[in-house]
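[1] Pasted the sequence and its predicted model underneath.
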Amino acid sequence: MSELSEHLRYTKDHEWARRNDDGTITVGITAHAVDQLGDITAVSLPEVGEALEAGERFGDIDSVKAVSDLYAPITGEVVEINAKLDDEPELINDAPYEGGWMIRIRPGDGVDLGDLLDAAAYQQVLDDL
């Protein structure tokens, strides 16, 4: 498995979150999740403007193995979706931390990425599987 980035935060549900320069948060799934799912065939994402609550389901991802729910790592409003995934869901397999990102969220008041797992804590979650 690839090395975990210290610049990302993670959830126990295998989503990652990265703060952008404009204050929004980019969200995707981890390489571990991709490995578990296998070849990704489709992804269903929320609409721009949709309000999300941390831990709430925001979409699903289809693979050759299963359909899995996606969970919001933070509370906020969806400000962008990765429209490329409609036609190229395999971007998630190829580059889960770059071209395979899923949504961008404007965090709600008081939202802190520090509440999510850092790389070491997420690695411990993986080691315990």
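    Good, I have the coordinates.
[2] going forward, measure contacts between C-alpha atoms and count neighbours the same way
    OK.
[3] Give the other helices and strands that the strand or helix carrying Gln123 contacts.
    Assessed by DSSP states H and E, Gln123 sits inside helix 119-127. Helices and strands touching helix 119-127, by 3 or more CA pairs under 8 Å, 6 or more residues apart in numbering; DSSP states H and E, are strand 9-10.
[4] Other residues contacting the strand it packs on?
    Trp16, Ala17, Arg18, Pro73, Leu113, Gly114, Leu116, Leu117, Asp118, Ala119, Tyr122 (CA atoms under 8 Å, 6 or more residues apart in numbering).
[5] this is the comparison structure:
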Amino acid sequence: MNPPDLRYHEEHEWIRVAGKQATLGISHFAQDALGDIVFIDLPKVGLQVKAGQQIGEVESTKTTSTIYTPVSGTVTSVNPELKDHPEVVNSDPYGKGWMVVIDLSQPAEVETLMTAAQYDTFLASQKKG
């Protein structure tokens, strides 16, 4: 269910690395737990971010959840479609529901994130807890 080419953070964000850029979004698990997403607050292009930093919020009919970046760098792109159609994250969290692109300042941070198999194990352990 979780694409194997992505890396995952314990706060349920994913990144897809291409060269020195990382595309970030939230996992299927996260969007499913949130329910119907109605608004997404994303950072501005040019923002310098550090791994673990809050970079936005997702509002749903149930709750508001913080978006964290699992990597450091500079935000170079924000998904413009999410402003008018935040529900895309519910229907396609790993595709059209991407949120931001970050130019990586510390590419080695990617190696500290979970693989899809590790994330699946992490999710299973959370359900038991």
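    Received, thanks. Just so we're clear, the structure is a prediction, and the values are computed from it rather than from any experiment.
[6] ok so, going back, quick one: buried residues of the helix holding Gln123 of the first structure?
    Ala119, Tyr122 (16 or more other CA atoms under 10 Å).
[7] can you tell me what part of the second structure it aligns to?
    Mapped onto the second structure using TM-score structural alignment, helix 119-127 of the first structure covers residues 116-124.
[8] now stretch 34-43 of the first structure
    Under TM-score structural alignment, the match for stretch 34-43 of the first structure is residues 31-40.
[9] now stretch 90-102 of the first structure
    So stretch 90-102 of the first structure sits over residues 87-99 in the second structure, by TM-score structural alignment.
[10] which residues touch the matching stretch?
    By CA under 8 Å, 6+ apart, stretch 87-99 of the second structure touches 3, 23-28, 31-32, 35-38, 42, 78-79, 82, 86.
[11] Please type out the PyMOL selection for whichever of these turn out to be buried.
    PyMOL command restricting these to the buried ones, with burial defined by 16+ other CA under 10 Å:
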select buried, resi 23+24+25+26+27+28+31+36+37+38+42+78+82+86
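[12] In strands only, show me the contacts of stretch 87-99 of the second structure.
    Thr23, Leu24, Gly25, Ile26, Ile37, Val38, Val78 (DSSP state E).
[13] so what's the fifth one closest to, chain neighbours aside?
    Setting aside the residues directly before and after it, Ile37 of the second structure is nearest to Ser60 in space (CA to CA, 6 or more residues apart in numbering), at 4.0 Å.
[14] Tally up the residues packed near the one you found, please.
    Neighbourhood size, Ser60 of the second structure [other CA atoms under 10 Å]: 19.
[15] what lines up against it once you look at the first structure?
    Residue pairing (TM-score structural alignment): Ser60 of the second structure is matched to Ser63 of the first structure.
[16] any idea how far Asp39 of the first structure is from that match?
    Distance of Ser63 of the first structure to Asp39 of the first structure, computed by CA to CA, to the nearest Å: 5 Å.
[17] Touching the particular helix or strand that has Arg18 of the first structure in it from outside, list them.
    Using DSSP H and E, Arg18 of the first structure sits within strand 15-19. Outside strand 15-19 of the first structure, the residues that touch it by CA under 8 Å, 6+ apart are 7-10, 25-30, 70-73, 113.
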